[in-house]
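**Student:** Okay, here's the prediction I keep looking at, along with the sequence it came from:
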Amino acid sequence: MLVAFALRPRTMPDSQTIVAAEQPVHLSHLRNVESFSTIPDPQARSVAVFQEAGRVIQHPRCMNCHPRTDRPTQTDAMRPHSPWVSRGPDDAGEPTLRCSTCHHQANFEASGVPGNPKWKLAPIEMAWQGKSLGEICRQLLDPARSHMNREQLLHHMAHDELVGWAWHPGGRRTRAPGTQAEFGALIQAWLETGARCPG
């Protein structure tokens, strides 16, 4: 007996928004600082706290803006930016094609193009893609590469509006885990426990 199946065309999501519609709870939340209090060794606690913060640091919402080359990446798959663009002399695009040409003051829902007033790449000295969490940790603590002291680093992670975009990316993009406040609290606890890095 033959069974006929009706084939219906499937609409593919826009390349900017190929993500899971909902994140599982265990992936979308961050452990709070208090949950690490049972680790008696301060150095081990510091590493554990940073590893939890690393779930944000190594999330595509952050990694896409910390590429290993002069070309940003896009989507959860971290594909090379399309159209082709380059960081330029100030990390905000080449003079002939600035980031702000397409990325405006806020997310533009009609086109799916994300936006923020500060939209640009992290300095090349802060390239994270292709690095271990331990390497990123040591990079963050090196003012020659991060261009920040520890107080500035905490403010950047906990309060910077471009970093905060990771929790409000618009469209169907996956958000970074937790909230910026929770992430900032983890960074603060990490710094207060000696800022130890994973091996």
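**Tutor:** On my side now, so go ahead. Numbers count the residues shown, from 1 in each chain.

**Student:** hey, let's count contacts and neighbours off CA atoms from now on
**Tutor:** Fine.

**Student:** Please, which helix or strand holds the residue most central in space within the chain?
**Tutor:** Centroid-nearest residue in the chain: Cys62, 1.4 Å away (criterion: Cα atoms, centre = their mean). Secondary structure assignment for Cys62, by DSSP states H and E: helix 60-63.

**Student:** ok, and what's touching the longest helix seen in the chain?
**Tutor:** Ranked by residue count and defined by DSSP state H, the top helix of the chain is helix 42-57. The contact list for helix 42-57 (Cα atoms under 8 Å, 6 or more residues apart in numbering) reads 30-31, 33, 36-37, 39, 62-63, 133, 176-177, 183, 186-187, 189-191, 193-198.

**Student:** If we use 7 Å, what do you get?
**Tutor:** 30, 36, 39, 133, 176-177, 183, 186-187, 190, 193-198 (Cα atoms under 7 Å, 6 or more residues apart in numbering).

**Student:** then this one, side by side with the first:
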Amino acid sequence: MTIRSAALALLVLATPVAAQDLATELSGPEVFSDIEDDASRAAALFDEMAKVITHPRCLNCHPVDNIPRQGDDMALHQPHVVRGEDDHGAVGMECTTCHSTENVAYTGAEGSIPGHDPWHLAPLSTGWIGLSNAEICAQLKDPERNGDRTLAEILEHNAEDGLVGWAWHPGEGRTPAPGSQEIFGDLTEAWIEAGASCPS
């Protein structure tokens, strides 16, 4: 871990993250078709994708440390849990101890426990909290930091993965990610086709 990443991790642990405007809409790739320069269009497309990527539904499971976040305010997970060696929690306190294969509404109170099969943190190398759109974009394109995925595999992940899709069906008490997984997939595809350039 570099000094910068260690400092960022401490900052993230110490500072509550303010939730962004969760009512943000998500535009489809056709909105950006008038941008003639491929690199500029790709950068604009990624900024639109980032409305999903930087939403609490995604960031909560993409921390830059070993503690998941929860809720629209991205509070530290309660009860206190840690990543564990395989991103599924510590032995005896795995994610599936509380998270089942589907969302479960509270009994006698508002809210729910989120669930999906599988349920786990994203790998530490894909932590996004505190990063700029440009930094996240560069990370997504780097096989050493994106789970050894090609751009085609990133498209498949964004457009079809069920755990990604959970972000639009997060259960009572959570704001869904903007748009839909279909639009997010369309944006990802258009970004790749335009050359996958990153915002500056």
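**Tutor:** Done, it's in. Owing to the predicted nature of the structure, the values given are computational and were not obtained by experimental measurement.

**Student:** returning to that earlier point: now do the longest helix of structure 1: which range of structure 2 does it align onto?
**Tutor:** With TM-score structural alignment applied, helix 42-57 of structure 1 matches the range 38-53 in structure 2.

**Student:** Quick one: average offset of that stretch versus structure 1, please.
**Tutor:** Here the mean offset of stretch 38-53 of structure 2 against structure 1 after fitting is 0.5 Å, by mean Cα distance after the TM-score superposition for structure 1.

**Student:** Which stretches in structure 1 count as strands?
**Tutor:** 73-74, 79-80, 93-94, 97-98 (DSSP state E).

**Student:** Could you measure from the equivalent of Cys98 of structure 2 over in structure 1 over to Ser82 of structure 1?
**Tutor:** Aligned counterpart of Cys98 of structure 2 in structure 1: Cys102 (TM-score structural alignment). To Ser82 of structure 1, Cys102 of structure 1 is 12 Å away according to Cα to Cα, to the nearest Å.

**Student:** And His159 of structure 1, by the same measure?
**Tutor:** 29 Å.

**Student:** burial of the match of Cys98 of structure 2, as a residue count?
**Tutor:** If you count neighbours by other Cα atoms under 10 Å, Cys102 of structure 1 ends up with 12.

**Student:** just Pro83 of structure 1 next, same as before
**Tutor:** When counting by other Cα under 10 Å, one arrives at 6 neighbours for Pro83 of structure 1.

**Student:** And for the one 3 residues further on?
**Tutor:** The local packing count at Ser86 of structure 1 equals 20, with neighbours defined by other Cα under 10 Å.

**Student:** Report the separation between it and Ala158 of structure 1.
**Tutor:** Where Ala158 of structure 1 is concerned, Ser86 of structure 1 sits at a distance of 28 Å (Cα to Cα).

**Student:** Repeat that for Asp41 of structure 1.
**Tutor:** 25 Å.

**Student:** for His59 of structure 1, same thing?
**Tutor:** For His59 of structure 1, the distance to Ala158 of structure 1 - Cα to Cα - is 16 Å.

**Student:** Looking at these two, which has the bigger crowd around it?
**Tutor:** Ala158 (21 against 17).

**Student:** give me every residue that touches that one.
**Tutor:** Ala158 of structure 1 neighbours (Cα under 7 Å, 6+ apart): Gln180, Ala181, Phe183, Gly184.

**Student:** Could you report the neighbour count for the first one?
**Tutor:** Neighbour count for Gln180 of structure 1, taken as other Cα under 10 Å: 21.

**Student:** do the last one as well
**Tutor:** Other residues within reach of Gly184 of structure 1, judged by other Cα under 10 Å, total 19.

**Student:** Show me where structure 1 has its helices.
**Tutor:** 25-28, 42-57, 60-63, 133-140, 143-146, 150-159, 161-164, 180-192.

**Student:** Identify whichever of those lies nearest to Arg71 of structure 1.
**Tutor:** Proximity to Arg71 of structure 1, assessed across the helices of structure 1 by Cα to Cα, is greatest for helix 60-63 (12.0 Å).

**Student:** picking that back up, Serialize the helices of structure 1 to JSON lines and add fields for distance to Pro117 of structure 1.
**Tutor:** Compiled in JSON lines, the helices of structure 1 are given as follows (distance: least, Cα to Cα, whole Å):
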{"stretch": "helix 25-28", "distance to Pro117 of structure 1": "26"}
{"stretch": "helix 42-57", "distance to Pro117 of structure 1": "21"}
{"stretch": "helix 60-63", "distance to Pro117 of structure 1": "16"}
{"stretch": "helix 133-140", "distance to Pro117 of structure 1": "24"}
{"stretch": "helix 143-146", "distance to Pro117 of structure 1": "21"}
{"stretch": "helix 150-159", "distance to Pro117 of structure 1": "15"}
{"stretch": "helix 161-164", "distance to Pro117 of structure 1": "8"}
{"stretch": "helix 180-192", "distance to Pro117 of structure 1": "18"}
